[in-house]
Every structure is written in structure tokens, then in C-alpha cells.
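1. What follows is a predicted protein model with its sequence.
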Amino acid sequence: MNPVYALIDCENFYVSCERVFDPSLRKMPLAVLSNNDGCIIARSERLKEEGVPMGAPLFKWDEELEEMGAEVLSSNYTLYGDMSRRVHSILGEEALQLERYSIDEAFLTLPALKRENLQRLADRIRRKILRQVGVPIRVGIGPTKTLAKIADENAKARKRVGWGQGTYVCPPEPELEELLERVPVGDIWGIGSAYEETLHEKGVASAAEFRALPDPWIRTEMTVVGLRTAWELRGRSCLDLELVRPDRKTLVRSRSFGERVHSKENLREALAKHSQRAAEKLREEDLVARGLEVFITTKRFGDGPYYSNGVAGALGAHTARGAPFVAASRRLLEPIYRGGYGYKKAGVCLYDIRPSRPHQESLFGRDRKEDEDLTAAVDRVNQAYGKGTIGLAATGLPSERAWTMSRQKRSPRYTTRWDELPVARA
């Protein structure tokens, strides 16, 4: 028998991560903010019930959050990334195969057991993650990825009204038909707003009505992608797990500044830092690149003046070392920099990317083994003692960087920094 699919979805992931290490937050309404503490990007259940929207600007909701007694925290991506790694590691122990879909979601394949046995397995996975990591999850199981997604949404709805703990296994027909009749067509995974409008014009309102449409009509109006979605709703698996990362075409690293940057030297440091981090990402994925684009921009809203520009250039050879990209970023900044502006964002984009493998690009190119050995040694130090322990001097001293993000309410990075571990006093 073919395996079944499970969608694992961490509940309110950023909020849940913060609550693991600070029990005082567990019963409080909590919001997590975007870069530079601008917008709300994660909300506890209480804030959702109170109508606080995703992406809401903090300044518009300051008074309401204070009246609710809500805690507001800056984003702590170091913590969230490490907690995500822990969750996925445990899921890998339970799955036949695992696809890391996002930082807080994963698709698994599980043995094709009876429905009651799958339900017990889902409950066991949920309890295991909660016990070992402290993050609550939902589990939706179905014969296809699309049906697993619907099962996850149903688990979420049932838990909200007090039915179950957040796990649900798709039933067989005809119960499945009844479930799909309650799913609005616009809520189907892969159905965008344009297709939703097309289906509404045809009188199709539910997932059950959509999957009953004739195949020729679906293919004509919604291409083969829409047809595969309909087949998935009928129980025919068309979307395999993505076990191998698709070939990367570009790699972008950028950040908005906490305050406007007026100095060319600060822009150089920011671009150097982004270039160094992009090179580290290349090495993590065993890739090399030859092209680099840098871009700078002022704030697009509010008082001017406004300015935005970018320029690209090629390196002498493919590489994953940071120094060549940093040198190129400094060189490329010169023709696009304009004084008299307050820059709000800068970044780099690497392109012409290919897998790292022996490849002679220049007959007279020198042997760079010593450079590669040094880079590998730096990576080992940073892995052992934390990112940023050693870096290129061009990125500036962390304590003196005037261009960093504003994260005034960030919680400690409990799992990756020794100096930020909680202290217990007995």
C-alpha cells in the first residue's frame, strides 16, 4: 500500500518558542514583531480573538495592546531557527520521509495504517514534540498532501471549539465528501484568488464541488496544476515530497536599518556583513557563485528625498569564500552611492550559482587551498562558539555598528548563546 501524508504545523510558532523559556508568558497575550520592531508578525490566540490582524503596524495598536496587558517582543530568529531544527529532528525519527516545508511546517510520509492507528500515531507525535521541545503542534493526515493540508485545518477548527487536541485523520468516503463540502473552494491549498473567482463564476463554492468538475474543464481553465489539485482531492497523490532542494538560482541577503544611514562607511560595513553571511549560506548548501549585485535604497514613504539604485558585477571565478564578495561589494558601492540621503536598506544578491565541485576556470589561476583551509577553520570556530565569533574586519565591530536592526525587546537566545542562558539561583 502507498504511504499516507502528514502535515505537521507548529501552533503560533514564534509565540510558542518564547513561552518555552519564559513561563510567565504562557497565560499572557503576546505579540512578536518584525524586523526593526515595525509590524506584528506573530500573535497569541488571545490577540487573534481580539481582532489584532497579522502585519498590523505596532504604532496603530500600542494602546489596545497595553489595555489588554499584552507583552510585545522583538523577533528572535536565532532562537526560532534552532527550535525549528529540534522539531524537524524529532519528526525525522518518526517519518518514512520528511520534507521541511517551512520553519514551522513539515510534510511526512507515514505507513498506511488503519485510521485508528494513524490517529494514535498522530497523538504520539504531538505528545513527543510537546514533551521534548515544549512547542504545541497540529497533525493532519490524509492520502495526499492536499488532503493532509485540509486535515490540518480541520484539526485547527476542532481544537478551537474544544474537540480534540489538534490531530485529525481524513476519513474514507462518504465521510470525506461531507468534510470537503464544508471547505470553501478558496481555502484549498494551491487555489489562488484568481482561480477562486473563476470557480465562483461557475457556481463552485466548496472543495467537494471543485473535485467533481470534469477534467477537461479544469485543465482548460486552471492548467495542469489545477487538475493535479483536483486529483489530490480525489485521493490520487500527485505531489511528492520535495526531498532534494531545487537548484538555487540566486541568494539574497539584506536588512532594513534601525535608523537611517547617512555614512558611506556604514553602508560598506552593512554590505560586507551581508556578503559574508551570503557566502556562509553558500558553504552550508555546498554551492559557489560568481556574480554579485548590491543595492541601496532610502525609505519609500514619508519625507524625502528618495533614492534607490543597484549594480551587478562578476568575480574572477566561482567561489564560496567571503573575502572576494566583500571586496566586490565595496567596489560596486562606489558608482551608486549618493551623499545627502538617509538610507534605510541595503543588501546583496549572489547569482551565477552552481554546485561546488572541482572545476578549472582559469589556466593561470593560483591554488586557493590555503584560503579554503582558513575559511573552513573559521566556520568550525563559528559553529562551536556561535555565529559571528570570527568575521572579516570589513564588517566592523558588533558593538560599534550603527546600521544594525532595531530589536529593543528581543528575548535571550537561550539555545545558542552561553552568555544568555537563564540563571537559576537556589
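-> Right, received. Where do you want to start? This structure is a prediction, so every number in the text was calculated from the model and none was measured. Numbers count the residues shown, from 1 in each chain.
2. CA only for contacts and neighbour counts going forward, please
-> Will do.
3. Was I right to think Leu271 contacts Val326?
-> Yes: counting by C-alpha atoms under 8 Å, Leu271 does reach Val326; the two are 7.3 Å apart.
4. Give me the more crowded residue out of those two.
-> Leu271 (30 against 25; other C-alpha atoms under 10 Å).
5. Could you report the separation of the more buried one from Lys344?
-> Distance from Leu271 to Lys344, counting by C-alpha to C-alpha, to the nearest Å: 13 Å.
6. Gly51 now?
-> Distance check for Gly51 against Lys344: by C-alpha to C-alpha, it reads 31 Å.
7. List the contacts of Phe295.
-> Phe295 is in contact with 308-311, 346-348, counting by C-alpha atoms under 8 Å, 6 or more residues apart in numbering.
8. Below is an additional structure, to be compared with the one above:
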Amino acid sequence: MSTDITHSANLAPALCRDCGTRLPADMNRCPACGSPRLVKHGELDVLSIAHIDCDAFYASIEKRDNPDLLDKPVIVGGGQRGVVSTCCYIARIYGVRSAMPMFKALEACPDAIVIKPNMEKYSRIGKEMRERMRALTPLVEPLSIDEAFLDLTGTERLHRATPAETLAKFIREIEEDIGISASVGLAPNKFLAKLASDLEKPRGFSVIGAAEAKSVLAGMPVGRIWGVGKVFQKKLEKDGIRTIGQLQTMDSADLARKYGSIGLRLAHLSQGDDSRLVKPQRGAKSVSTETTFRTDISSFETLRPILRDLSEKVSARLKKSDLSGRGITLKLKTANFKTITRARHLTDPTQLADRIYSAGVSLLENETDGRRFRLIGIGVSDLETAERADPQDLLDESAERRKSAERAVDRLRDKFGNSAVELGLTHAAKAAKDDK
């Protein structure tokens, strides 16, 4: 963490986060600007893997755009799903959390100001952040709209600064130019960097070095390990494993026998070892598919099952690539070759066919006004990893049942092939194609 791990405090490099001044570690305030916001660590000048995570991203943008909200609790969310997308840190003091049902959030914080998400605005600012990150290093791996891994190895000559100094300057410029804040985690690998970025939010700059990794991890719950979700965490707790420190004492072969491949990952990560590289996102910016009809179609009821079939194909590609996305785009081409595109932004990223289809079919309804179409397509954009895709919807039990059913169908198709299970709409789509 942001502490001295050398034998002498005076030997540990220190940096002022507010003005970038280098100073001895025994100082508690920057002599240049008077700021107490110092980062000190014995490995500060040798670490180069970072995780940058914006602080309450949506809420921060809304406060930036409306200064009257600065000292008020703000919740971004609501709408049809009736859940919290994100909330500011004032609201969090009252117990409000992301994915909480809105009625519970307002019970906890009745004075909160609720704002409907503006995903187009958030996406635009997220892209600007990403471009600024890529100016620091080409090795930027986005995790979502507001966070990414960076590998700044070898950038000292380019920026004439250590990675820590470059990151501190970057965060200052983000606050000055864009008007939002972010937290930084600096470490020898991705796992530790992501843990570090969450230690001192908001406006944090935390360091976990290689020498202290095991001791820092030891007291953390097993749920802090990448890939350990709530279900698996309960399984580990049932087996008597509650802390990462307990995993550190266990034999890796025993963990592998008991939990398979994830057991080996537990063994490595519990020791602070993570060999994953920062991989820049060079792939497609969207995942889409489309089909052209032999005979033009005007009927919504005929187009609907075809759209469902296309949504399943896009979903399968997203799942295979471990991707998700917030942008849903419907594409239509009329009989006279005019292309129509309609788009919708989701509050949370998805990789589920059910959600892709639901968004697409609502867009389709507005376009089926008697015109004949020769092509239909559906696509998902604003891609990110699947880590935060499709959170539980506590207010819509039917959505949760559909999600569980879709995951069950996926497992059957993985085992027996894509034709093992066909939904009624999907079957209707194939029948429609056979009739054309």
C-alpha cells in the first residue's frame, strides 16, 4: 500500500500527487504546494502496471454539469429497471450502493436527487478518457467505460518521468480538463493494481509492491480475488476458507484437485502472482450480424423471430469472446435500398440474447409502419469485458428467470451443439427462411 517498506523512511521515494514534486519520505506535506496528499513507497520508481478507475463516474459527470448538486446526494438510475446505476460518495454514506433497488436506496437516503442515466454523454467522456490514456502508452486494456489497465513499462524516456509521476500528472489533468476524478492503483501486475485502485477511493493513489503483496492480501476476504463471485465465495466459505491468507497456506495441487483450474488461479493470485499481460483492445468495436431476404418483408410478426435468431448469434459471439456492450443498434434496409439505423444505450453492459432482442424489438416496433424491408441486422457496441455484464435485477424476477434459462440453454448447446435447443421464436425464424 502507500507505505514505506524499506528499512529507512528516508530511502523511500515520495511524490506529491497535487503538484508532482519529489520529496523525502519523512515529510508529511509538500514543501512546494503545501498539500498533504503524498504517495510514498519503496518500489514507487520501479512499478509500471496501473489500474485507473473513475470515481462514481456517472454521478461525477452529473455534478460537474450541475454545480448545484456538488454537496447533495446524487443517484443515477431509476427508469424501467428501477435500480441504482451508480451514486455519489455522499449517497454511499447513507448505505446506497450500485444495483440496489431504487425504493431501498430512497429509503436509505430520502433526500437523494435521482437522475436518469445519459449513456451517450457518459460514453463520449469515457472515450475521451481512453484516448488520453493511449497518449501515455499504447498498452491500454479497457475494462469498462470508466476503467482500464495500463502498462507504462519503458515510457520513462518518452515522458521524461517515472510511471508514477506520469500517472499523477495524468490524474491532475483529468480533474482540470474534464472535471472528474479518478483513483490509481500501481503494482507489479494487474491483479494487485486493481486491488490497489480501490483502497483509497475517491481520488486515491495506492501502491502495492511485490515485497508486501502477501502480507497485504492475507487479511482480505477471498471474494477480493479476481474471478471469485458470490456463489463461489459461499462455496469456499462452506469449506472453511474465508481469507486469502488461508489460501496462502494451502498446497496448489490440493487446490487444483478440489476446485479444478480455478484452484490453480487461487493458488497463484493468493500469493500476489499474476502473469496476465495488459492487452490493448485492438479487436472489433462492435459485434453484429444481419440477413438479407429473398422477398421483402413488411410484417412485424414475421421480422420479430428473425431478429431473435440474429440476437442469439450476436450473443453467442459476445459470450465466446468474453465481451459485453451497452449500445444496441438495429439496422434495416428498405426495398428501395435506403438504410435505417436506430440505436439505444443500456444502463448496464449485456451479452444476453434476451436483452439484445428486447432492445432491438422495441426499436423495430417503431419502424414497421407498412414499409417493406429487404434486410435486418442487430449489433452491440461500446464493448467491454464481460466482468460487469448483466447484474442481478432484484425488481424484475421474470428477467432473472429468463437469464437463468438462457444460461442453461447455453450449457446444453455447449455440450450437445447449437441445434440441441431451439426456442419457439428461433424455430419460427428458420421456418420463415425455409419458406422464402
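-> Ah, there it is. Treat the numbers as computed from the prediction; the structure is a model and nothing was measured.
9. Select only the buried ones of the contacts of Phe295 of the first structure in ChimeraX?
-> To isolate the buried ones among the contacts of Phe295 of the first structure in ChimeraX, judged by 16 or more other C-alpha atoms under 10 Å, type:
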select :308,310,311,346,347,348
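10. Show me the strands in the stretch 151-300 of the second structure, by range?
-> Ranges of strands in the stretch 151-300 of the second structure, per DSSP state E, counting those that start in this stretch, are 182-187, 205-207, 286-297.
11. Could you do the stretch 301-426 of the first structure as well?
-> Counting by DSSP E, counting those that start in this stretch, the strands of the stretch 301-426 of the first structure are 308-319, 343-355.
12. Point out the most buried one among the ones you listed.
-> strand 343-355 (a mean of 21; mean count of other C-alpha atoms under 10 Å).
13. and it, what does it pack onto?
-> Packed against strand 343-355 of the first structure by the contact rule (3 or more C-alpha pairs under 8 Å, 6 or more residues apart in numbering; DSSP states H and E) you find strand 251-261, helix 264-284, strand 287-298.
14. With adjacent residues omitted, what lies nearest to Pro111 of the first structure?
-> Excluding the flanking residues, the one nearest Pro111 of the first structure by C-alpha to C-alpha, 6 or more residues apart in numbering is Pro3, at 5.0 Å.
15. My understanding was that the one you found contacts Ala112; is that so?
-> Yes: at 4.8 Å, Pro3 of the first structure and Ala112 qualify as touching, with contact defined as C-alpha under 8 Å.
16. sorry, back to before: looking at the strands of the stretch 301-426 of the first structure, which is nearest to Ile150 of the first structure?
-> strand 343-355 (36.3 Å; C-alpha to C-alpha).
17. what is the orientation angle of the closest one with strand 251-261?
-> Angle, strand 343-355 of the first structure to strand 251-261, by axes from the mean of the first three to the mean of the last three C-alpha atoms, to 10 degrees: 170 degrees.
18. got the contact list for strand 343-355 of the first structure?
-> 248-262, 267, 270-271, 274-275, 278, 286-299, 318, 329.
19. same thing but at 6 Å, please
-> Strand 343-355 of the first structure is contacted from outside by 250-257, 260-261, 271, 287-299, using C-alpha atoms under 6 Å, 6 or more residues apart in numbering.
20. Could you do stretch 186-203 of the second structure as well?
-> By C-alpha under 6 Å, 6+ apart, the residues outside stretch 186-203 of the second structure that reach it are 47, 49-51, 55, 181-185, 206-209, 274.
21. Just the buried subset of these, written out for PyMOL, thanks.
-> Selecting only the buried entries of those in PyMOL, with 16+ other C-alpha under 10 Å as the criterion:
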select buried, resi 47+49+50+51+55+181+182+183+184+185+206+207+208+209
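22. Go through the contacts of stretch 186-203 of the second structure and say which is closest to Ala108 of the second structure.
-> Nearest to Ala108 of the second structure out of those is Asp55 (C-alpha to C-alpha; 21.1 Å).
23. mind checking what the closest one lines up with in the first structure?
-> Aligning on TM-score structural alignment places Asp55 of the second structure opposite Glu11 in the first structure.
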